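1. Please find the sequence and the predicted model below.
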Amino acid sequence: MKLAVDAMGGDNAPDVVIAGVERARNELPDLEVTLFGDETKIKPLIKDASRLTIVHTTEKIESDDEPVRAVRRKKQASMILAAQAVKDGQADAVFSLGSTGALLAAGLFIVGRIRGIDRPGLMPTMPSTTNDTGFVMLDVGANADNRAYQLLQYAIMGNFYAKDVRGVTNPRIALLNNGSEANKGDAMHQEAYQLLSENADLNFIGNIESDQLLLGKADVVVTDGFTGNAALKSIEGTARTILHLVKDAITDGGVKGKLGGLFLQGSLRSLASKFDVSSYGGAVLLGLKAPVIKAHGGADADAVYYTVKQIEAMVKAQTIPQVVSYFESHDIQPKKAEE
């Protein structure tokens, strides 16, 4: 596998990027990585240059750059050149910790959208309290709003990913809604429910409410980008708050609190690791002609390592070619879906 990496994206780049990539390279004998970025900053960090190539870049897309304008004007930015390498066939996938908006724009304008898919969706893997595999959810912010047939497209793509990369047999597909009944939600969600129910290729289990997301009841959750992003931020914020409150209760509880914390140390570590999604890898921009993966800007070297392994599994499983083949033979477009 040939991977193009934006080495300058993220809060702690290029240090964590290089450390994570080298660890993955050491475990994956077929992995070749091209690092796009400032060579003067990248080269001193590399311990072993085997199967690593540096392409020196003079520009970087900043977090406060307007995404579309940055993609069009910063032609020599590390993220842009990494995406261009995929378009030119020099790499199989592109990976960045940089701006989500810019990466989406680069994916759309450079890598290109799969024919038949209207809008790519951003899909992270989320934790579950009942298993170690978690679940995937899309869209979580690539689009401000969606139409019913686009949620069906998300379900199909998420289904392929859950089977190929997550190893889930017959993934359970659920629609995020404000009630479990089929007639719940606005007109768009009711229509999406109907489309999902009628698709024989999906194991659609119905609606799921937000308070059920972490209970392991679905393997793929589909939603519009606005709602998905709100749900994602709510889960992340609640997890951080609870862990912080537990820590404060122990440290402020005097001797008894500290002794209790000592006895519960193993359980608390297990709880913390349950909500540490770095081992799941990055968020996938599904709907593009090649894997385009976004890791959190504050990701550490471990998260980079797991994301590279995630990409390797995705390329090896030929997930994107399967999605392309499906949409070539199935016309899931508004005229047919919304008659």
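-> Nice, I can see it.

2. alpha carbons only for contacts and neighbour counts from here, please
-> Will do.

3. which residues of the protein fall in helices?
-> 15-27, 39-42, 67-73, 78-87, 100-106, 148-164, 187-198, 225-251, 254-263, 265-274, 301-316, 319-329, 334-337 (DSSP state H).

4. Please identify the most buried of those.
-> Ranked by mean neighbour count, the helices of the chain are led by helix 78-87 with a mean of 26 (mean count of other C-alpha atoms under 10 Å).

5. So which elements touch that one?
-> Applying 3 or more C-alpha pairs under 8 Å, 6 or more residues apart in numbering; DSSP states H and E, one finds that helix 78-87 contacts strand 2-6, strand 32-37, strand 93-96, helix 100-106.

6. Take the helices of the chain and lay them out in a markdown table including distance to residue 209.
-> Below are the helices of the chain laid out as a markdown table (distance: least, C-alpha to C-alpha, whole Å):
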| stretch | distance to residue 209 |
| --- | --- |
| helix 15-27 | 36 |
| helix 39-42 | 45 |
| helix 67-73 | 33 |
| helix 78-87 | 37 |
| helix 100-106 | 27 |
| helix 148-164 | 16 |
| helix 187-198 | 13 |
| helix 225-251 | 10 |
| helix 254-263 | 33 |
| helix 265-274 | 21 |
| helix 301-316 | 28 |
| helix 319-329 | 28 |
| helix 334-337 | 24 |
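
7. Output the helices and strands packed on helix 78-87 in JSON lines, with distance to residue 127 appended to each entry.
-> What follows is these, written out as JSON lines (distance: least, C-alpha to C-alpha, whole Å):
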{"stretch": "strand 2-6", "distance to residue 127": "26"}
{"stretch": "strand 32-37", "distance to residue 127": "29"}
{"stretch": "strand 93-96", "distance to residue 127": "22"}
{"stretch": "helix 100-106", "distance to residue 127": "21"}
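
8. contacting residues around residue 16?
-> 299-301, 304 (C-alpha atoms under 8 Å, 6 or more residues apart in numbering).

9. how about TSV for these, with distance to residue 240 added?
-> Formatted as TSV, the contacts of residue 16 follow (distance: C-alpha to C-alpha, whole Å):
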residue	distance to residue 240
299	15
300	17
301	20
304	21
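
10. ok, so of the residues you listed, who is nearest residue 291?
-> Closest approach between these and residue 291, by C-alpha to C-alpha: residue 304, at 15.3 Å.

11. quick one: contacts for the residue lying closest to the closest one once chain neighbours are set aside?
-> Nearest residue to residue 304 in three dimensions, chain neighbours excluded: residue 20, at 4.8 Å (C-alpha to C-alpha, 6 or more residues apart in numbering). Neighbour list for residue 20: 300-305 [criterion: C-alpha under 8 Å, 6+ apart].

12. Included below, for side-by-side comparison, is a second structure:
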Amino acid sequence: MKSTRARIAIDAMGGDHAPAEVVAGALRAREELDVDILLVGDPQQIQASLPPQANVAALRIVPAEGTIEMHEEPLTGLKRKPQASINVAMNLVRQQQADAVVSAGHSGAAMAAALLRLGRLSGIDRPAIAVVLPTLIAGKAVMILDVGANVDCRPKFLEQFALMGSVYSQYVLGVADPKVGLLNIGEEACKGNDLAIRTHQLLQDNPVIPFIGNAEGRDVLSGQFDVIVCDGFVGNVLLKFAEAVGSVVLQILREELPQGLHGKLGTTLLKPNLRRIKQRIDHAEHGGGLLLGVAGICIISHGSSQAPSIFNAIRLAKEAVDNRVLERIQASDPHTPQGTVSSDARGEE
């Protein structure tokens, strides 16, 4: 019988700080989030990363051999290393031994492994990487997709992104009536390139998508929109710029607030506020991106992720599992019977 606890397979060997930081984040999630953790990778390295007081009996270590390096072409690397940690982790989901995968390794390899081993959801032509960013309105976030899975897109891809994003926003982020926007250079329907103009028409004509119009760059973090869709090229540039701005703001606060005696006293008094500021703008607090559109839950974290970011990535995975994101996306497709999760385009072993 399937466990009621979310079972999360962690690519323990993926990322700049693997496996130590990945294991540390997974251990914290095991204690605080009530999830079952499967650490996938080199057993010896994983064991060496466990603190002496760790409850080893509560963990499951799944052996794997090697990882896909950042310089490797994803498909070539996956085929050349069938027992690489990301392949083994995806197979656990395919075999229903895990409910989700979290990886801070090669993002292209993670996406390719998800497509090869899990396949796409029925009715979805391309998966998208979705991230959640803070807005000017406290407590309100905006989901951006795609932020890197598809450099070139067709209008129907963006239409599918909008559908998946609105489902996630409603059922996971708790937005009762999500407002969807199309990233563009102007508010008018006639603005933008051919992709933007044709996509605008599709979104406007789709009664299932709560589309309210174009979103300019200044609108992204305004709180006016709950979901903003764009191609992966633009989305990736936007994401990295937003992360850089957040880092700059935090660095300026660290440098300027402690200046002088009054500054040090003020910094002490403002610590709770500064902590909340960090939680709102630091990308590590958001864990990573959800790969929407594949027949399995997959969280792609930053390569530089440390324990806090891994913890938050596992939290994202648990939320997606608990809120049955796959089933809800599939149910929103009028061409798929309600309550089913089918997949297509699964690669051969």
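-> It's in. Just so we're clear, the structure is a prediction, and the values are computed from it rather than from any experiment.

13. From residue 254 of structure 2, how far out is the residue of structure 2 most remote from its centre?
-> The outermost residue of structure 2, judged against the average C-alpha position, is residue 261 (42.0 Å), by C-alpha atoms, centre = their mean. As judged by C-alpha to C-alpha, to the nearest Å, residue 261 of structure 2 and residue 254 of structure 2 stand 15 Å apart.

14. circling back: looking at the helices of structure 1, which is nearest to residue 60 of structure 1?
-> Judging the helices of structure 1 by C-alpha to C-alpha, what sits closest to residue 60 of structure 1 is helix 78-87, at 5.8 Å.

15. which residue numbers in structure 2 go with that closest one?
-> Aligning helix 78-87 of structure 1 against structure 2 (TM-score structural alignment) gives residues 85-94.

16. compared with structure 1, how much does the matching stretch deviate?
-> On superposition with structure 1, the mean distance recorded for stretch 85-94 of structure 2 (mean C-alpha distance after the TM-score superposition for structure 1) is 1.0 Å.

17. now that stretch: how far from the chain's centre is it?
-> Remark: stretch 85-94 of structure 2 is offset 17 Å from the chain centroid, using C-alpha atoms, centre = their mean, to the nearest Å.

18. Give me the contacts around it.
-> By C-alpha under 8 Å, 6+ apart, the list of residues contacting stretch 85-94 of structure 2 reads 9-14, 40-41, 64-68, 78, 82, 98-101, 103, 109-110, 113-114, 117-118, 296.

19. Kindly report the same for stretch 197-215 of structure 1.
-> Contacts for stretch 197-215 of structure 1 (C-alpha under 8 Å, 6+ apart): 126-130, 134, 155-156, 159, 170-182, 193, 196, 218, 231.

20. could you redo the last one with a cut-off of 6 Å?
-> Contacts with stretch 197-215 of structure 1, where a contact means C-alpha atoms under 6 Å, 6 or more residues apart in numbering, come from 128-130, 172-180.

21. With adjacent residues omitted, what lies nearest to whatever residue of structure 2 lines up with residue 41 of structure 1?
-> Here residue 41 of structure 1 is matched to residue 45 in structure 2, going by TM-score structural alignment. Distances taken as C-alpha to C-alpha, 6+ apart place residue 19 nearest to residue 45 of structure 2, at 7.0 Å, with adjacent residues excluded.

22. Is the one you found in contact with residue 26, as I believe?
-> No: with contact defined as C-alpha atoms under 6 Å, residue 19 of structure 2 does not count as touching residue 26 (10.3 Å).

23. Residue 292 of structure 2 is in contact with residue 127, isn't it?
-> Yes: between residue 292 of structure 2 and residue 127 there is a contact under C-alpha under 6 Å: 5.4 Å.

24. who has more neighbours, these two?
-> residue 292 (29 against 26; other C-alpha atoms under 10 Å).

25. What's the separation between the aligned partner of the more buried one in structure 1 and residue 157 of structure 1?
-> Under the alignment (TM-score structural alignment), residue 292 of structure 2 maps onto residue 286 of structure 1. Distance of residue 286 of structure 1 to residue 157 of structure 1, computed by C-alpha to C-alpha: 7 Å.

26. Could you do residue 235 of structure 1 as well?
-> When residue 235 of structure 1 is compared with residue 157 of structure 1 (using C-alpha to C-alpha), they lie 23 Å apart.

27. now residue 299 of structure 1
-> 25 Å.

28. ok, back up a step: return the member of the contacts of stretch 197-215 of structure 1 nearest to residue 281 of structure 1.
-> residue 128 (15.2 Å).

29. The closest one against residue 218, yeah?
-> No: look at residue 128 of structure 1 against residue 218 with C-alpha under 6 Å: they stay out of range, at 9.7 Å.

30. Under the alignment, what does residue 298 of structure 1 map to in structure 2?
-> Aligned counterpart of residue 298 of structure 1 in structure 2: residue 304 (TM-score structural alignment).

31. what does residue 191 of structure 1 give?
-> In structure 2, residue 191 of structure 1 lands on residue 198 (TM-score structural alignment).

32. For residue 21 of structure 2, see how far away the residue nearest to its match when sequence neighbours are not counted is.
-> Leaving aside its chain neighbours, residue 198 of structure 2 sits nearest to residue 155 (6.2 Å; criterion: C-alpha to C-alpha, 6+ apart). To residue 21 of structure 2, residue 155 of structure 2 is 40 Å away according to C-alpha to C-alpha.

33. same deal with residue 212 of structure 2?
-> 41 Å.

34. Nearest residue to residue 226 of structure 1 in space, please, no chain neighbours.
-> Using C-alpha to C-alpha, 6+ apart and skipping the chain neighbours, the partner closest in space to residue 226 of structure 1 is residue 144 (5.0 Å).

35. neighbours of the one you found, just the number please.
-> Residue 144 of structure 1 - counted by other C-alpha under 10 Å - has 13 other residues nearby.
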